[in-house]
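> Predicted model, plus sequence, below.
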Amino acid sequence: MLSIIISSYQPSYFNVLEKNIKITCGVPYEIIRIKNPNLMGICQAYNLGASKSKYNNLLFVHEDVIFHTQNWGEILINYLNDEQLGVVGIAGSNYVPFVPSNWWVNARKSKLHIIQSNKNERVKVHTRTNFEDNRFFEYVYSLDGVFMACRKDVYKQFKFNDKIKGFHAYDVDFSLRIATDYKNIVTGEILIEHFSEGNADKVWFQEMIKARRFYKLPKNQKNNKEIELRSYKTFLLQFKIFNITKGQQFFLALKYLSLSKVGFVNVLKLIYSKIK
């Protein structure tokens, strides 16, 4: 049995999804719709929805999706019966850099099983990770918030962070805090289609920076200097893209420059490239 929690502000998308769930879910379920036309942040909306839930398995999902997999609810519950698992998603990453960033930090570390539609041109891109060892899932740390499922006991330990007020960074924060005690996965057995590509704008960038103070890097993650350096360069580049003030640039550049992560030689090369 499954409680499906949706922060909703687009009735046309919600109505389509509601009908789609009815014919695809395959297990008893309830839909908890939190009507949220920018009245509250998504963390507050999801926590409110979870407080109304009656089932032990929770799914937090965007409303601008449809499911292509039949009986996906049964597949999901079978995963959640494993007490070692924390969050089940359909897109995520098995590397988390030191700098503030979203889950898609590195293409080689990203794991996805999703149809991503461009809502303007209706172009569909089906992205499927080649799962290792003939498994139907991959272990990850951070997850995309379009689809995140967990048991209620896991949710109650961590909940969504009410200090995150908007609609960005909540997924990285939630999944990474859970990853300290549980294993998160991306499944290749559930396929959804998502009708929005998101908006990585200045608000998103600022929210990622704010959220960074709430989560820690995975303890068992092996440091990758190449990814760390690339992530740091991308972080600096976003200062110019989003017109961050000089004072903030200097503060943030120093705060998130880790010699141990990036490597001393790489830092010297980076400094030299900036001053030559």
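Received it, and whenever you're ready, just let me know what you need.
> Every contact and neighbour count from this point should use C-alpha atoms.
OK.
> what residues are up against Tyr9?
Neighbour list for Tyr9: Lys35, Asn36, Pro37, Asn38 [criterion: C-alpha atoms under 8 Å, 6 or more residues apart in numbering].
> pretty sure the second one contacts Ile6?
Just to be clear, that refers to Asn36. No. In this structure Asn36 lies outside contact range of Ile6 using C-alpha atoms under 8 Å: 9.4 Å.
> Okay, one more to line up with it:
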Amino acid sequence: MISIVMVTKELDRVDRIQKNISQTIEIPYEFIIIDNSLNDKSIFQAYNLGVIRSRFPIICFMHDDIVYHSKGWGKEVVRYFSQKNVGMIGVGGTRFLSSIPSSWWAGGHKYFSSKRGTICHNCIDTNRNNTNESKYTTINPEGTSYTKVVLVDGLWFCIPKELFGKIRFDEERYGGFHFYDLDISMQVKELNYDIICIHNIKVEHISASKHDKKWIENCKIFYDKWKASLPASAMRLTFKQLLTLEYFAIKIYRDYHISNKIAFSWRDLIKQISWINFLKFHFKSLITTYSTLFYV
């Protein structure tokens, strides 16, 4: 049984979404609506309310612009959590998160279809402003039913309720609607549970992404909070790949500053990085790369 938590400002969406859930989930569930029509709650506060109200052993957090396209997806969620040590599942995520502040998908499209790629994804992405712009992207770098990742995207994810005795959406540090997914993923990871991106539940996300000033603010909070635990990786990267990923991380972060007309400061960026972790990780990658070349 699953508790589904959804925060929305647009209550007229609820009936349509509930109908879609009831036609596809195929197991008992409860639907917990957090009314944010007054815009008086951050997503951190709203999701914590959802956890408190939930009654079932698995909690599914979803955006209010999701459409389910897989019949029996609830049974699949239960099956994944029956596996030992799975603490979080989602339909999009990354196997590497840089210590350089940026978006989690900073790997760039160059690696999206590569077996050495960092991104995992199984979603129909539809532009809310032009629904004719719709694309189903499945990125399964290992060709398996699921891939171990270091975090999952917040559009849709599930966590066992029992973990919320040890984790919590950090409403004290953050406000707004960004980085709740990365932060809760890191909390699950710190407990040594597996986080997986699953490839057999198809959802559609009808959205228009937004990287505003609040995104940049929460980005800085996240990387300051977790810099001792970053970079994080669930895969082996060559030194060349690592440098490329770090380059894109910096570029994207800088571009977001420019688009929001915020001054980009190299000094501030440098302060946000744990240089001991950064250098250790890069040195290990360099040694591994050249050791592999030597023994080939």
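Structure received. None of these values were measured; they are calculated from a predicted model.
> just to revisit the earlier point, mapped onto structure 2, which of the contacts of Tyr9 of structure 1 are still contacts?
Retained in structure 2: Lys35, Asn36, Pro37, Asn38, out of the contacts of Tyr9 of structure 1 (criterion both residues aligned by TM-score structural alignment, their matches' C-alpha atoms under 8 Å).
> end-to-end on stretch 78-91 of structure 1?
19 Å (C-alpha to C-alpha, to the nearest Å).
> Figure out how far it is from the centre of its chain.
14 Å (C-alpha atoms, centre = their mean, to the nearest Å).
> ok, now stretch 234-248 of structure 1?
Per C-alpha atoms, centre = their mean, the centroid offset for stretch 234-248 of structure 1 relative to its chain is 23 Å.
> next one: stretch 139-153 of structure 1
Distance, stretch centre to chain centre, for stretch 139-153 of structure 1: 7 Å (C-alpha atoms, centre = their mean).
> still on that earlier bit, take the kept ones among the contacts of Tyr9 of structure 1 and write them to CSV, including distance to Asp144 of structure 1 and secondary structure.
Compiled in CSV, the kept ones among the contacts of Tyr9 of structure 1 are given as follows (distance: C-alpha to C-alpha, whole Å; DSSP: H, G, I helix; E, B strand; the rest coil):
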residue, distance to Asp144 of structure 1, secondary structure
Lys35, 21, strand
Asn36, 20, coil
Pro37, 21, coil
Asn38, 20, coil
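> nearest to Gly145 of structure 1, of these?
Proximity of the kept ones among the contacts of Tyr9 of structure 1 to Gly145 of structure 1 was ranked by C-alpha to C-alpha; the top entry is Asn36 with 16.4 Å.
> Return the residues in contact with the residue mapped onto Ser209 of structure 2 from structure 1.
Aligning on TM-score structural alignment places Ser209 of structure 2 opposite Gly198 in structure 1. Gly198 of structure 1 sits next to no residue when contact means C-alpha under 8 Å, 6+ apart.
> if I've got this straight, Tyr136 of structure 2 is in a helix?
No. Per DSSP: H, G, I helix; E, B strand; the rest coil, Tyr136 of structure 2 lies outside any helix segment and is strand.
> out of everything not next to it in sequence, what's closest to it?
Ile124 (4.0 Å; C-alpha to C-alpha, 6 or more residues apart in numbering).
> Need the counterpart of that neighbour in structure 1.
So, by TM-score structural alignment, Ile124 of structure 2 is matched to Ile115.
> Give me the neighbour count for its match.
21 (other C-alpha atoms under 10 Å).
> Which of the three states applies to it?
Quick answer, by three-state DSSP: Ile115 of structure 1 is strand.
> so it sits right up against His126, yeah?
Yes. When contacts are counted by C-alpha under 8 Å, Ile115 of structure 1 is listed as touching His126 (4.2 Å).
> which residues do those two both contact?
Common neighbours of Ile115 of structure 1 and His126 (C-alpha under 8 Å, 6+ apart) do not exist.
> Counting neighbours, which of the contacts of Tyr9 of structure 1 end up buried?
Among the contacts of Tyr9 of structure 1, none counts as buried by neighbour count (16 or more other C-alpha atoms under 10 Å).
> From Arg128 of structure 1, how far off is the match of Ile124 of structure 2?
9 Å.
> Repeat that for Val265 of structure 1.
36 Å.
> quick one: which of these two has more around it?
Taking other C-alpha under 10 Å, Val265 of structure 1 and Arg128 do not tie; Arg128 has more neighbours (15 against 10).
> What residue in structure 2 is paired with that one?
Arg128 of structure 1 maps onto Thr138 in structure 2, by TM-score structural alignment.
> In contact with that match, which residues?
Cys120, His121, Asn122, Cys123, His199.
> Leu229 of structure 1 contacts Val262, doesn't it?
Yes. Leu229 of structure 1 lies in contact with Val262 (C-alpha under 8 Å); the separation is 5.3 Å.
> mind checking what Ile250 of structure 2 lines up with in structure 1?
Using TM-score structural alignment, Ile250 of structure 2 sits opposite Tyr232 in structure 1.
> would you say that match is within a helix?
Yes. Using three-state DSSP, the assignment for Tyr232 of structure 1 is a helix.
> That one and Asn224 of structure 1: what is the separation?
12 Å.
> More neighbours: those two, which one.
Tyr232 (23 against 14).
> Show the contacting residues for Pro57 of structure 2.
Met1, Ile2, Ser3, Pro160, Lys161, Glu162.
> how close does the nearest residue to Ser110 of structure 1 once chain neighbours are set aside sit to Gly49 of structure 1?
Nearest residue to Ser110 of structure 1 in three dimensions, chain neighbours excluded: Ser93, at 4.3 Å (C-alpha to C-alpha, 6+ apart). For Ser93 of structure 1, the distance to Gly49 of structure 1 equals 26 Å [C-alpha to C-alpha].
> cool, and Ile23 of structure 1?
Counting by C-alpha to C-alpha, the gap from Ile23 of structure 1 to Gly49 of structure 1 is 23 Å.
> Leu252 of structure 1 now?
35 Å.
> And the two? Which one has more around it.
The neighbour comparison of Leu252 of structure 1 against Gly49 (other C-alpha under 10 Å) goes to Gly49, with 21 against 16.
> picking up where we left off before, the match of Ile250 of structure 2: what's it in contact with?
Val99, Tyr256, Leu257.
> Provide the secondary structure category for the residue nearest to Val96 of structure 1 when sequence neighbours are not counted.
Distance criterion C-alpha to C-alpha, 6+ apart; nearest residue to Val96 of structure 1, sequence neighbours excluded, is Leu217 at 6.5 Å. Per three-state DSSP, the secondary structure class of Leu217 of structure 1 is coil.
> Kindly report the same for Ile276 of structure 2.
Relying on three-state DSSP, one would call Ile276 of structure 2 helix.
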